[in-house]
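> got a sequence here, can you build the structure:
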Amino acid sequence: MKINKVRIRNFKVFKDFLVDFSSSDTIVFDGPNGFGKTTIYDAIELALTGNIRRYDAMKRDLLDGRQTYTENPFFYENAAKEESISIQIQFTSNEKIFILERIAQSDLIGGLIDFKIYKLYSKTKFDDAERTLIEDEHSFLTEIFGKNYSSNFQFLNYVEQEECLFLLKNSDKGRKQHIAHLFDLKEF
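Reported below is the predicted structural model:
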C-alpha cells in the first residue's frame, strides 16, 4: 500500500490540512513537539482502521468512567458545532486506487472517546462531495489489507518515540512471537 494524499478536517490541531505523499515512497515525520506529527498518524490510523489504538489503551487503563467530559479530544477547538470531523485518504493497493473518507457527524460528537461514530465512505474522486457509505467496514478493509490489517497497522507503520526499543524490551519468547507475526512465520 502507498498513501498518496490525506485531507484532515476539524481533527485535533487541524482545521483543514492537506498533505500529498505522492512524490515519495518513504515518509518520516520529524519536528518539535506539538506541531501535528502524531495527529497526522492518528488521522491515517483512524481512516484506515476505524480506531486509534493508543487512545483505546488510554481509555482502558486510565479512564474509569467517574468523570464526564463535555469536549471531544479530537474535535478541532475552533470548529463550529455544526461541523463534522472528516479524514479523507487516497492510497494505492495492488495497483488499484482507493479513496476513502471517515466522518464523525457533528450531532454525534460528544465528550467521550467513541470511534463507532466515525463512519467509512468510499469515493470515486478525491475532491468530490459524493460518497457511498460502506456498510460492512471489516469485510471491505480485510479484502484490501488482509485479515490482520487492524492489529498489524501500528506494528508495521509506526515507531513511537517512547517505544523505539519495544522489541528489545521484550523477553526472548516475546521477541520471537513479534518477529514471527511480522514475517507470518508458523514456527520460529
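
> contacts, neighbours, all on C-alpha from now
Noted.

> show me the contacts for the closest residue to Val13 other than its chain neighbours.
Beyond its immediate neighbours in the sequence, the residue positioned closest to Val13 (CA to CA, 6 or more residues apart in numbering) is Tyr76, lying 5.9 Å away. Contacts of Tyr76 were listed using CA atoms under 8 Å, 6 or more residues apart in numbering, and they are Asn10, Phe11, Lys12, Val13, Phe14, Lys15.

> in a markdown table, list these along with neighbour count.
Formatted as a markdown table, these follow (neighbours: other CA atoms under 10 Å):
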| residue | neighbour count |
| --- | --- |
| Asn10 | 21 |
| Phe11 | 24 |
| Lys12 | 19 |
| Val13 | 19 |
| Phe14 | 21 |
| Lys15 | 15 |
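
> just the ones of those in strands?
Among the contacts of Tyr76, the residues falling in strands (DSSP state E) are Asn10, Phe11, Phe14, Lys15.

> one more, please, to line up against the first structure:
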Amino acid sequence: MNDVYLSSINIEDFRTFGEFSVELPAAPGLLLLTGTNGLGKSSFFDAIEWALTGNIRRFTPYVSRQGNTVIPDRDYLTRNGADPDSHAVTLQFSEGESIRRSASQKPSAAEVAALLARPGRGQIT
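I've put the predicted structure just below:
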C-alpha cells in the first residue's frame, strides 16, 4: 500500500495567480514558501484548500453573506482582469490521480475522500 502525496499544483486565474504550476517531490517532506506581503503565499494554500473542499475557511465570515445575498465565488476567487469564472485549480497526486475544481467542475466531498482514501487507514471525513 502506497501513501498518497501531492505531486503538482496548477493554478489558473485564482486570486493573485494568472497561470502558475509547481512540481513537488512525491515523498514526505516540508514545503516552505517565503516572500514579501501580497506575493500570494496565503492564496497558494487557499487554492489547495478550495480544490479539496470547495471552500476557503478564512473567507467564510466575509463571503457567506453580504446583506441577504450570497457573494459568488467569482467575486473573490477569480483574478482581477480575468474572465469571470475562469479560476481553476488542479491537484495531481503521486499515483496519477487528480482533482480539478473550477466554476464548472465541482467534485463532491465523497469523490475527494474516495480519491485520497487508502485501505487500512480509516475513513476520511
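
> sorry, back to before: and the residue nearest to Val13 of structure 1, how far is that from Glu137 of structure 1?
Taken as CA to CA, to the nearest Å, the spacing of Tyr76 of structure 1 relative to Glu137 of structure 1 amounts to 25 Å.

> tell me, stretch 31-47 of structure 2 lands on which residues of structure 1?
Counting by TM-score structural alignment, stretch 31-47 of structure 2 falls onto residues 27-43 of structure 1.

> remind me, longest helix of structure 2?
Among all segments of structure 2 classified by DSSP state H, the helix with the greatest residue count is helix 41-53.

> quick check: angle from the strand or helix carrying Ile87 of structure 1 to helix 37-49?
Using DSSP states H and E, the element containing Ile87 of structure 1 is strand 85-93. An angle of 70 degrees separates the directions of strand 85-93 of structure 1 and helix 37-49 when computed by axes from the mean of the first three to the mean of the last three CA atoms, to 10 degrees.

> show residues contacting strand 85-93 of structure 1.
Counting by CA under 8 Å, 6+ apart, strand 85-93 of structure 1 makes contact with 1-11, 43-44, 47, 75, 97-106, 126, 144, all of which sit outside it.

> how many residues are close by Ser150 of structure 1?
Taking other CA atoms under 10 Å as the neighbour definition, Ser150 of structure 1 ends up with a count of 20.

> show me what counts as buried in the longest helix of structure 2.
With burial defined by 16 or more other CA atoms under 10 Å, the residues of helix 41-53 of structure 2 counted as buried are Ser43, Phe44, Asp46, Ala47, Ile48, Trp50, Ala51, Leu52, Thr53.

> how long is stretch 55-74 of structure 1 end to end?
By CA to CA, the extent of stretch 55-74 of structure 1 from end to end equals 11 Å.

> which positions within that stretch qualify as buried?
Those buried within stretch 55-74 of structure 1 under the rule 16+ other CA under 10 Å are Phe74.

> chain center to that stretch: distance?
The chain centre lies 18 Å from the centre of stretch 55-74 of structure 1; the measure is CA atoms, centre = their mean, to the nearest Å.

> TSV for the contacts of Tyr76 of structure 1, including distance to Thr26 of structure 1?
What follows is the contacts of Tyr76 of structure 1, written out as TSV (distance: CA to CA, whole Å):
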residue	distance to Thr26 of structure 1
Asn10	26
Phe11	24
Lys12	25
Val13	24
Phe14	23
Lys15	26
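
> how about Glu77 of structure 1, what does it touch?
Lys12, Val13.
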